[in-house]
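> sequence and predicted structure are below.
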Amino acid sequence: MKQLSSLFLVSLLSGATTLGAYKLFIEKDNRNSIVTTSTNSFGRTVGLNGEAIDFTAAAENAVHSVVHVKNVSVRTVYNPILEYFYGSRGGQQQEQVGTGSGVIISEDGYIVTNNHVIKDATELEVTLNNNKSYKAKLIGTDSKMDIALLKIDADEKLPYSTFADSDAVKVGEWVLAVGNPYNLNSTVTAGIVSAKARNLDTRGIQSFIQTDAAVNPGNSGGALVNTRGELVGINTMISSPTGSYAGYSFAVPSNITRKIIEDLMEYGNVQRGILGVEGGELNSKVSKEIGIEETEGFYVSSVSKNSGAEKAGLQKGDIIKKLDNQKINTFAELSGYINSKRPDDKVQVTFVRDGKTKVVPVTLVKKELFNTEFKGLELEDINSSDKKKYGIDYGVKIKDVTSDALKPYQNQLKGNIILKVDDQKATDVETISTFLNRKGEDKSISIQMINRMGQLSQVIIQ
């Protein structure tokens, strides 16, 4: 009995020692973790400790390089009642003030913001994080991509943001949005990259970075930075039925932004290059309709004349898989990558033809040389003299008529300026080309245009 009691005592002490060791050494290390396991042995430890990710260094860097932008504009307000009784009085001048954010990108005072933040400004004022204010000069804008470049002359070297490679940003990566929502200076919010190359069908911009970091009115033009404080995008818009943050916000990628501002500094305008292909992204439905097995990639429906793609031998039916090392599945991914390039840049295009993968170098050509053909009409962008002649700021010109069915009307159509195709505003050939390719060749289109006499007309082409 005595021997049995001793054995029980030893067992009890051994159990207590084991439990104590577990509590002291193992449970202490694992109390902030969840261990996930699977039948495939892919288990890993996921840290839940708030100290695992530290945003303070990134926030400290970013807040000092983000500024408040005040836009003062003047508009004329008319009073119809006074005009009715006293005749035209020329209207009353009324000052309007708008605000937004901007990001310092050089120590000598260059600042990038959104075009819509500074649009129609008669006076621009920039306030730094240290509350110093300066008058700003507008260097240039790109309304298509909603980017503007400002310059201030400060009396000191300024803190500035460095550019990250936005192509290397990953979905799920932590990011910070820094700006001045509702005139609240230096506000920092955190979130993750929700998606890349997001196409919202807005004019021009077709490759946003989407994030769930809170962005509100006033954040426009502010910085989207990674956890190292490097600039990955310029916050531009939100998706919301109320006009305030409702879960998603969108930024122009840093690679596109950097290319635009470098062009504005060097050339005074944006140098756009094009690949010279038209088409759309593949999925099960589209692939079934055109009779192919591939469900990923960009399907080439046509190749533009005299383009780099044509000279490199790309053909209708080719499926583009990669541009350089960038995987291409959607039009937004293709457009976003090309928008970070210039005319005469070479791009390695990986594509599939007849089940075989091929790679060819394609030299991008100037966008101004881009034209497209649809339903027998060859279209090109209008130039500054056309805009001045007809008093318009957008439109697409009918360069030639190639369809036998439309040849009898060649004299009436050639040289006309298209303003709308169906309900799509004809801002440029690229926009109209994308719209027409989505619509399809077999659908009739309604065209609103100005003829060479300046008269407005509308025709339907089957």
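Looks like it came in fine.
> could you use CA atoms for every contact and neighbour count after this?
Fine.
> and the gap between the residue nearest in space to the middle of the chain and residue 246?
The chain has residue 208 as the residue nearest its centroid, 3.2 Å off, counting by CA atoms, centre = their mean. Here the criterion is CA to CA, to the nearest Å. By it, residue 208 lies 17 Å from residue 246.
> next, the one to line up against it:
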Amino acid sequence: MHMKSFIKTLGIAILGGAVVLGSYKLFIEEEPQQLTYQNTSLQEDIAPVQSVNYTEATTIGGVDFTQAAEKTVHAVVHVKNKTVTRVRPSFFDLSRGRVPYREAIGSGSGVIITEDGYIVTNNHVIENARELEVTLNNNKTYKAELIGTEPNSDIALLKIEADESLPYIVFGDSDQTKIGEWVLAVGNPFNLTSTVTAGIVSAKGRDLDTRDAVAQSFIQTDAAVNPGNSGGALVNTNGELVGINTAIASKTGSYVGYSFAVPSNNARKIINDIMEYGYVQKGMLGIKGGNLNGNIADELGIDESEGIVVAEVVEDSGAANAGLKEGDVITMIDNIKIKKFADLTGYVTSKNPGDKVVATVLSDGTIKDVTIELTKNNTVSIPTIDMDLRNLTKKDLKTYGVKQGVKIVRTIGELARYDMTDYIITKINDNTVSDIDDVQSILRNVDPNETLLIQMMNSNGEIERFRYTVD
């Protein structure tokens, strides 16, 4: 089979600096179980459990869980999210032109990461919050401020103001976490505060949703995690943070065997970016491609059966500058084995534009180490206006006949029902928009509940305007 025609069968797509395998991956993998995100309402029925007599020691195979639990349980908090939701109006409401609302309270967990009160949690725990409240393990309660979010990775950063220094959990290196390693999940399942469960790391680089264009990379564990554990800590036996508990694979909504956590290296990178820039910087290698397997390896005439096949190299990217080409196979990044694209995605998303990584590449029958400088990913999620945006390429400028602007790649949240794909934003509140940095600069000076006037050009070259109220 000719190389170019073979590569096309991979169903390729660029993914923020890593790679994604589209329809091909869906064909070879079984349908995943339903994923349940674990924040729970304030009212929750709790099934009775049998009493347990503890006759064993607090160690298993010489591993002492008590020290790790003591180090971490005081730094995991209970997060309450007060929201107002619209309910279906009755005939009585309709006749009087009223729209009824109901206050709802959700709850989850959070992890204190600094002594002055910064807390990391899941985005879905605090989503649409009107008011956030944090309760510490000593029952002290504080109002929390939302500092920033990264919805694609389901990470959010909160801040509380306390009079004293707070206990906090130090970050571990999730890249060094090993399959089979003991871990503890610390959180507040079913509003039961300060709960610790133990398990092992079952898998790494797990991509939860094969239908999503964005490959994710989660740590899978069999530590018991239930609704309310979202945003809580996954720690190793040294009490170091190796993940933020996020989802469970379940058909019932409760734990049935496996749970998933955002790796701590990814969470730390997101948090640092939010604190320094107010948004998340994303770097990319600059390749398109897909997973290597035995059949593809035979077609390529190579002995390797695990890695990433490069199908296309993005112009002017770090990969292009490093000399990568179509048909190359990436097997390691910085001495970390790359078995599938989620491994690559997980590692690259923990880095910044400008960082350099060393890729081990099989090229023309020769294995070599190639240094690649990550370039800025031109697609950025802007949750403030419910859009994913991308800077215009030279081709876009020519196609649309514009001199500046940003392209809408996808609408999310409240705008998801509107098809604005490939629209070009040219102005926000009469401010000219040249690139994504302009958009972020404008939005940093926007107050909550402020209404924005957004001017766009559609695919027919027509100017449209719409108003959007910031939450």
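Sure, I can see it. No experiment lies behind these values; they were computed from the predicted model shown.
> quick one: residue 267 of structure 2 is in a helix?
Yes. Counting by DSSP: H, G, I helix; E, B strand; the rest coil, residue 267 of structure 2 is found in a helix.
> so it sits against residue 155, correct?
Yes. Contact status for residue 267 of structure 2 versus residue 155: in contact at 6.8 Å, counting by CA atoms under 8 Å.
> where along structure 1 do the helices fall?
Using DSSP state H, the helices of structure 1 run over residues 2-21, 28-30, 56-65, 80-86, 115-118, 254-266, 284-290, 308-312, 331-338, 384-390, 410-413, 429-439.
> hmm, who's touching the last one?
The set of residues that contact helix 429-439 of structure 1 without belonging to it, under CA atoms under 8 Å, 6 or more residues apart in numbering, is 203-204, 278-280, 370-372, 374, 379-381, 396, 421, 424-426.
> that one to helix 331-338, inter-axis angle?
160 degrees (axes from the mean of the first three to the mean of the last three CA atoms, to 10 degrees).
> and the aligned residue in structure 2 for residue 254 of structure 1, how far from residue 270 of structure 2?
Following TM-score structural alignment, the counterpart assigned to residue 254 of structure 1 within structure 2 is residue 264. Separation of residue 264 of structure 2 from residue 270 of structure 2 (CA to CA): 10 Å.
> next, count neighbours for the equivalent of residue 221 of structure 1 over in structure 2.
With TM-score structural alignment as the criterion, residue 221 of structure 1 lines up with residue 231 in structure 2. Residue crowding around residue 231 of structure 2 was assessed by other CA atoms under 10 Å; the count is 38.
> which residues are in contact with residue 231 of structure 2?
Residues near residue 231 of structure 2 by CA under 8 Å, 6+ apart: 108, 109, 110, 111, 120, 121, 122, 125, 187, 244, 245, 246.
> thought the second one was touching residue 76?
Yes. Under the criterion of CA under 8 Å, residue 109 of structure 2 lies in contact with residue 76, with a separation of 6.9 Å.
> what is the equivalent residue in structure 2 for residue 272 of structure 1?
Across the two structures, residue 272 of structure 1 finds its equivalent in residue 282 of structure 2, going by TM-score structural alignment.
> look up how far residue 314 of structure 2 lies from the residue lying closest to that match once chain neighbours are set aside.
Nearest-residue entry for residue 282 of structure 2: residue 377, 5.3 Å, with adjacent residues in sequence omitted and distances by CA to CA, 6 or more residues apart in numbering. Taking CA to CA as the measure, residue 377 of structure 2 and residue 314 of structure 2 are separated by 11 Å.
> now swap in residue 192 of structure 2 and tell me
Applying CA to CA, one obtains 50 Å for the distance of residue 192 of structure 2 from residue 314 of structure 2.
> which one's more surrounded, those two?
residue 314 (17 against 12).
> trace the more buried one over to structure 1, please.
Under the alignment defined by TM-score structural alignment, residue 314 of structure 2 is paired with residue 304 of structure 1.
> next one: residue 207 of structure 2
The equivalent of residue 207 of structure 2 in structure 1 is residue 199 (alignment by TM-score structural alignment).
> I'd like to know how many residues surround its match.
Number of residues near residue 199 of structure 1 (other CA under 10 Å) recorded here: 19.
> hmm, it is touching residue 250, no?
No. Residue 199 of structure 1 sits out of contact with residue 250 when judged by CA under 8 Å, with a separation of 10.2 Å.
> joint contacts of those two?
Taking CA under 8 Å, 6+ apart as the contact criterion, the common neighbours of residue 199 of structure 1 and residue 250 are residue 208.
> what's the spacing between residue 179 of structure 1 and residue 252 of structure 1?
In this structure, residue 179 of structure 1 and residue 252 of structure 1 are 15 Å apart, going by CA to CA.
> where's the corresponding residue of structure 2 for residue 243 of structure 1 relative to residue 224 of structure 2, distance?
Using TM-score structural alignment as the criterion, residue 243 of structure 1 maps onto residue 253 of structure 2. Using CA to CA, one obtains 13 Å as the distance from residue 253 of structure 2 to residue 224 of structure 2.
> ditto for residue 282 of structure 2
Distance of residue 282 of structure 2 to residue 224 of structure 2, given as CA to CA: 32 Å.
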